[in-house]
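In: No sequence on hand, only this structure:
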């Protein structure tokens, strides 16, 4: 716990100069990347190498190292790079520790708003040191939703998205991992992404949401692991998750 907090503090210190971002590059997948993304990830990798040289590392900006190790650190130095570049303060740093491919510790750190969520599988989730819980909602009707990127939705989920939108109370867009932190704190009921995720986007989220009382999977009901790609569905309770999963995949059932 002390070490993952140390990693988060390192990232937060580097990102304190976010207001000076003016330039960015465009990656092969058309997403932007800044010097901060690369610099922060390298700093975190260096600290892990020094402290746990036998652990693996999987990040967004550089090649994976020892991805089949028993313990693997997963990181996204800036989740919400577009928001970061635009100066919208919902960008976060995501850090997770996986054991045999399953995320067991997750951290969301939002430096611009001084918010930090930390979750431990089988334990509790804290927000700035205080234990938090999900809302407890069990039905889709009337639920509130964070759609991370509504511009990108997999074809199998297009019709399901419209059904969820019709059933739920209201939605927020573009909150990325920050929305999952708010779900863990009980402010939102569902968080969904379909089409733009990788393990660095989701591994930190699962321990946080589930230790707070929620349930996570990919968009087709498979567990979140080191190998998860493309989709993510989180809910305040297992009951809500089951109904949302069925609704999202109604055209496939």
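Out: Sure, I can see it. What you see is a predicted model; the values in this text were computed from it and never measured. Residues are numbered from 1 along each chain as shown.
In: CA only for contacts and neighbour counts going forward, please
Out: Noted.
In: separation between residue 240 and residue 30?
Out: For residue 240, the distance to residue 30 (C-alpha to C-alpha, to the nearest Å) stands at 34 Å.
In: Settle it for me: which of the two has more neighbours?
Out: Neighbour comparison, residue 240 and residue 30: the larger count goes to residue 240, with 23 against 8 (by other C-alpha atoms under 10 Å).
In: let's bring in a second one:
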């Protein structure tokens, strides 16, 4: 019998690869429209969203689905996929090659598996976090199927800290690392998982920005710290997550949280 987690990984890998191949044909060629929250969307986002949702319904008919372009209310289902068909739509429309397809699998409202595929740069990340509590999956994080782990280095001007466009006020304080702005929430956080950066912050991520990387980053040894009261996960039954943002700090290890958190606490205060 095929292992459940083998099925999950194979589905995520083949689905994102197939969709990524089609999206590469549209890369840098589509005109976006503006959504009510000010973010961009294209016909490619909507097509990819429908393709992923249909694939989940065919392969995992008992699983629920939340997606940026579709359903936003959590039903309370035991298993739920949270998908972002194109994370980094602005990069995608402007011809900047860092953008990805993100799939997170929640068990009882908390992410325990994540998969993010970046077609242009040929990088695919996946990870299992606390999966052993619900199956035989072992914790672990991978890029292109090779194990990854966060860095044990100390902050310095030879290390990176990632920011988003809405968190640039961090530059008003001395930052113990070089700053990078990548324009994609998942890649921002996954670069910490690989050890490329020591930390990062996102001011307005939604649950579909966080679900996949929540599992991968922690499996790689990293720490995600909400900057507002309460935790992002587990999701609550009946809640609409369409307009909720969760300012989040990511750190390569717990010891660096006191170093980075004072730089970005203002993001939580703005909520």
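Out: Yes, it's here. On a predicted model such as this, the values are computed, not experimentally measured, just so you know.
In: all helices in the stretch 101-250 of the second structure, in order from the N-terminus.
Out: Ranges of helices in the stretch 101-250 of the second structure, per DSSP state H, counting those that start in this stretch, are 185-193, 207-219.
In: Now mean neighbour count and distance to residue 118 of the second structure too, for the ones you listed, in CSV please.
Out: Formatted as CSV, the helices of the stretch 101-250 of the second structure follow (neighbours: other C-alpha atoms under 10 Å; distance: least, C-alpha to C-alpha, whole Å):
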stretch, mean neighbour count, distance to residue 118 of the second structure
helix 185-193, 27, 9
helix 207-219, 29, 13
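In: Mind putting the ones you listed into TSV with distance to residue 87 of the second structure?
Out: Below are those laid out as TSV (distance: least, C-alpha to C-alpha, whole Å):
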stretch	distance to residue 87 of the second structure
helix 185-193	7
helix 207-219	7
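In: how about these, which one is nearest residue 8 of the second structure?
Out: For the helices of the stretch 101-250 of the second structure, proximity to residue 8 of the second structure was assessed by C-alpha to C-alpha; helix 207-219 is nearest, at 13.1 Å.
In: once the structures are aligned, where does that closest one end up in the first structure?
Out: Residues 199-211 of the first structure are matched to helix 207-219 of the second structure when aligned by TM-score structural alignment.
In: Nearest to residue 102 of the second structure, out of the helices of the stretch 101-250 of the second structure?
Out: helix 207-219 (6.3 Å).
In: can you give me the angle the closest one makes with helix 185-193?
Out: Angle of helix 207-219 of the second structure versus helix 185-193, following axes from the mean of the first three to the mean of the last three C-alpha atoms, to 10 degrees, is 10 degrees.
In: which strands and helices sit next to helix 207-219 of the second structure?
Out: Applying 3 or more C-alpha pairs under 8 Å, 6 or more residues apart in numbering; DSSP states H and E, we find helix 207-219 of the second structure packed against strand 79-87, strand 100-107, strand 110-118, strand 123-128, strand 140-143, helix 185-193, strand 223-226.
In: By how much does it deviate from the first structure on average?
Out: Overlaying the first structure shows helix 207-219 of the second structure at a mean distance of 0.8 Å from the equivalent residues (mean C-alpha distance after the TM-score superposition for the first structure).
In: Identify the residues contacting that helix?
Out: 66-68, 82-84, 87, 102-106, 111-116, 125-129, 139-142, 185-186, 189-190, 192-193, 223-224, 232, 241, 244-246 (C-alpha atoms under 8 Å, 6 or more residues apart in numbering).
In: Now that you've got those, can you turn the buried subset into something I can paste into PyMOL?
Out: Buried subset of these, written as a PyMOL selection, criterion 16 or more other C-alpha atoms under 10 Å:
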select buried, resi 66+67+68+82+83+84+87+102+103+104+105+106+111+112+113+114+115+116+125+126+127+128+129+139+140+141+142+185+186+189+190+192+193+223+224+232+241+245+246
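In: Just put the helices and strands packed on helix 207-219 of the second structure in JSON lines and tack on distance to residue 252 of the second structure.
Out: Conversion of those to JSON lines gives the following (distance: least, C-alpha to C-alpha, whole Å):
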{"stretch": "strand 79-87", "distance to residue 252 of the second structure": "22"}
{"stretch": "strand 100-107", "distance to residue 252 of the second structure": "21"}
{"stretch": "strand 110-118", "distance to residue 252 of the second structure": "18"}
{"stretch": "strand 123-128", "distance to residue 252 of the second structure": "16"}
{"stretch": "strand 140-143", "distance to residue 252 of the second structure": "13"}
{"stretch": "helix 185-193", "distance to residue 252 of the second structure": "6"}
{"stretch": "strand 223-226", "distance to residue 252 of the second structure": "6"}
